[in-house]
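Student: missing the sequence, but the structure's below:
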């Protein structure tokens, strides 16, 4: 038996990211070049996600088969409608949640802004048990905040997702930067913000797959199958969603220490090298 034999059996994995702008009704004079320190003063303008089915094998390893990458609602939806749609989706999905600094930013924003608008987020607080739940900090099979995981719960310096993504050969930021979101929104670039947010979730999903390999939640074959499913999603929609094609092309052409797919692994034994897994072609 492994540690993961006791993991909660969520059926889906959702890696998501949000984009926000300062709520100018609450902080009208806040400098544009400063990040508002209070989560409740951030107005949500985009919520993007990559949704994947969690497939478990007999040996308890997982693989993550991507269903879609999308942004909630439409570009003309206001914050209240975006939040209502997100929390309704979350209530129905019972998903494992993956974020980057989600415990420090994304979820505090989504919860406090829902409170402003009188929207219930009850499943976030009522699901699971005392020790296994979305609100339990040390329960990454419910909410996996990758920034916390890679810093061992802030025992060492935290890294940015951009730094980790680039180190792994991923494109990193595509089509924008968080500091530019308010300006893009003011100029009518909501669709641009939504595309940028989706690109962040693509990085996030790929980083999670590599972390799952690191921690034994998946193996090389499972990792390759997960990445292959993401590539299929990007290829299928690159014509209608150009940022998908840009993300994929930059990923494929990156000068990185490891290829997109993991190569065959040699295990040295008394009988000599044995090939245990290979890349997905």
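Tutor: On my side now, so go ahead. On a predicted model such as this, the values are computed, not experimentally measured, just so you know. Numbering: from 1, shown residues only.

Student: switch to C-alpha atoms for all contacts and neighbour counts from now on
Tutor: Noted.

Student: And the helices in the protein, which stretches?
Tutor: Along the chain, counting by DSSP state H, helices occupy 79-93, 107-117, 122-126, 146-150, 161-167, 181-186, 190-215, 220-237, 242-252.

Student: For residue 65, find the nearest of the ones you listed.
Tutor: Residue 65 lies closest, by C-alpha to C-alpha, to one member of those: helix 220-237, at 5.4 Å.

Student: Which other helices and strands does the closest one contact?
Tutor: strand 62-71, helix 190-215, helix 242-252 (3 or more C-alpha pairs under 8 Å, 6 or more residues apart in numbering; DSSP states H and E).

Student: buried set for it?
Tutor: Of the residues in helix 220-237, 220-231, 233-234 count as buried by neighbour count, 16 or more other C-alpha atoms under 10 Å.

Student: which outside residues touch that helix?
Tutor: 61-69, 206, 209-210, 212-213, 244-245, 248, 260-262, 277-280 (C-alpha atoms under 8 Å, 6 or more residues apart in numbering).

Student: roughly how far out does stretch 13-29 sit from the chain middle?
Tutor: Taking C-alpha atoms, centre = their mean, to the nearest Å, one finds stretch 13-29 lying 17 Å from the centre of the chain it belongs to.

Student: buried sites along it?
Tutor: Residues of stretch 13-29 classed as buried: 13, 14, 15, 16, 17, 18, 19, 20, 21, 22 (neighbour count, 16+ other C-alpha under 10 Å).

Student: Could you list which of the residues you listed belong to strands?
Tutor: Judged by DSSP state E, the buried residues of stretch 13-29 include 13, 14, 15, 16, 17, 18, 19, 20, 21, 22 as members of strands.

Student: try this one next to it:
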């Protein structure tokens, strides 16, 4: 069975590409450049979210879990430094070596295509992603959850249901969700002087923690995880959280979930 890797990336607009493709957006201040660029995107593409190639990766976080779901650790990639190339190279080295089961929220549409685009840009080896054991068993096959579970895909029944967001699903399920920073604020943190990289990394970690916990609930709903095992995993999850800005938020949410389950048992 595969190690589980719950993955999330954070990105900002690439100022060099903005200068190349829409020089009219360039201002003296990076934040003003980004804001003008978002308006350009809305006018040109009917969305403030930039096309994929304009994104610069600034953080890659993951939760690593045992094949049965037990929490191991949470952290960020980028042992070689904070450059985009270092972040992507570190992740791909891990990915090629361990070939884990990936878990994401919208990763099939954004995170993985962007990572593979960066592999092309930096001439990096991403062979594990493209390996194909069979037509149905590989990371690129949409319905192969043993290789990649994109929870947005799974929870929307691969398309028919619309309008789900990670924060919205977390709210329904009693998970912390976006409690401090949201994805559309990351560029403001990055283009401050100095860049707030630790805060971005902490936010990225909080996103993968939400996604990991949501995945446990998904396994529970599928009958692949017993309620008893789920509660045991939550105890271990809470005990092994690192000291970060999100620690108390997640600890309190876990305590609330455990207390709710105890109350259910008392009424049986």
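Tutor: Arrived safely. What you see is a predicted model; the values in this text were computed from it and never measured.

Student: Mind checking the TM-score on these two?
Tutor: For these two chains in superposition, a TM-score of 0.83 is obtained (TM-score structural alignment, normalised by the length of structure 2); 243 aligned residues with a C-alpha RMSD of 2.3 Å.

Student: ok so, going back, for residue 266 of structure 1, state which of the buried residues of stretch 13-29 of structure 1 is nearest.
Tutor: Nearest to residue 266 of structure 1 among the buried residues of stretch 13-29 of structure 1: residue 13, at 30.3 Å, using C-alpha to C-alpha.

Student: What residue in structure 2 is paired with that closest one?
Tutor: Counting by TM-score structural alignment, residue 13 of structure 1 lines up with residue 4 in structure 2.

Student: Touching, that match and residue 70? I think so.
Tutor: No. Assessed by C-alpha atoms under 8 Å, residue 4 of structure 2 is found out of contact with residue 70, at 9.3 Å.

Student: Map residue 213 of structure 2 onto structure 1.
Tutor: The pairwise alignment with structure 1 assigns residue 213 of structure 2 to residue 206, based on TM-score structural alignment.

Student: Let me see the contact set for that match.
Tutor: Counted by C-alpha under 8 Å, 6+ apart, residue 206 of structure 1 has contacts residue 227.

Student: how far away is it from residue 151 of structure 1?
Tutor: Going from residue 206 of structure 1 to residue 151 of structure 1 by C-alpha to C-alpha, to the nearest Å gives 18 Å.

Student: With residue 249 of structure 1 instead?
Tutor: 30 Å.

Student: try residue 78 of structure 1
Tutor: Applying C-alpha to C-alpha to residue 78 of structure 1 and residue 151 of structure 1 gives a distance of 35 Å.

Student: The contacts of helix 220-237 of structure 1, buried ones only, as a ChimeraX selection?
Tutor: Those of the contacts of helix 220-237 of structure 1 that count as buried under 16+ other C-alpha under 10 Å are selected in ChimeraX with:
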select :61,62,63,64,65,66,68,69,206,209,210,212,213,244,245,248,260,261,262,277,279,280
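
Student: Now do stretch 158-169 of structure 1: everything it contacts.
Tutor: With C-alpha under 8 Å, 6+ apart as the test, stretch 158-169 of structure 1 has contacts from 100, 147-148, 150-151, 171-173, 203-204, 207, 251, 254-260.

Student: what distance separates the start and the end of it?
Tutor: Stretch 158-169 of structure 1 end-to-end distance (C-alpha to C-alpha) = 19 Å.

Student: Name the residues of that stretch that are buried.
Tutor: Across stretch 158-169 of structure 1, burial judged by 16+ other C-alpha under 10 Å covers 158, 159, 161, 162, 164, 165, 166, 168, 169.

Student: could I get the residues you listed as a markdown table with distance to residue 188 of structure 1?
Tutor: What follows is the buried residues of stretch 158-169 of structure 1, written out as a markdown table (distance: C-alpha to C-alpha, whole Å):
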| residue | distance to residue 188 of structure 1 |
| --- | --- |
| 158 | 34 |
| 159 | 32 |
| 161 | 27 |
| 162 | 26 |
| 164 | 31 |
| 165 | 29 |
| 166 | 30 |
| 168 | 33 |
| 169 | 32 |
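
Student: Closest one of the residues you listed to residue 83 of structure 1?
Tutor: residue 161 (24.1 Å).

Student: And the closest one, what's its match in structure 2?
Tutor: When structure 2 is aligned by TM-score structural alignment, the residue opposite residue 161 of structure 1 is residue 166.

Student: Next: residue 180 of structure 1.
Tutor: In structure 2, residue 180 of structure 1 lands on residue 185 (TM-score structural alignment).

Student: so how far is residue 81 of structure 2 from its match?
Tutor: Distance from residue 185 of structure 2 to residue 81 of structure 2, by C-alpha to C-alpha: 23 Å.

Student: do the same with residue 195 of structure 2
Tutor: Here the criterion is C-alpha to C-alpha. By it, residue 195 of structure 2 lies 14 Å from residue 81 of structure 2.

Student: cool, and residue 268 of structure 2?
Tutor: Per C-alpha to C-alpha, residue 268 of structure 2 is found 53 Å from residue 81 of structure 2.

Student: Which one's more surrounded, these two?
Tutor: Counted by other C-alpha atoms under 10 Å, residue 268 of structure 2 and residue 81 do not tie: residue 81 has more neighbours, with 11 against 5.

Student: isn't that one right up against residue 87?
Tutor: Yes. Using C-alpha under 8 Å, residue 81 of structure 2 is in contact with residue 87, at 7.2 Å.

Student: excluding its backbone neighbours, what's nearest residue 98 of structure 1?
Tutor: Leaving aside its sequence neighbours, residue 98 of structure 1 sits nearest to residue 15 (C-alpha to C-alpha, 6 or more residues apart in numbering; 4.3 Å).

Student: Run through the residues that contact the one you found.
Tutor: Applying C-alpha under 8 Å, 6+ apart to residue 15 of structure 1 gives the contacts 49, 50, 51, 97, 98, 99, 201, 204, 205.

Student: can you tell me which residue in structure 2 aligns to the second one?
Tutor: Spelled out, it's residue 50 of structure 1. Residue 50 of structure 1 maps onto residue 63 in structure 2, by TM-score structural alignment.

Student: State the number of residues packed around its match.
Tutor: In terms of burial, residue 63 of structure 2 registers 24 neighbours under the definition other C-alpha under 10 Å.
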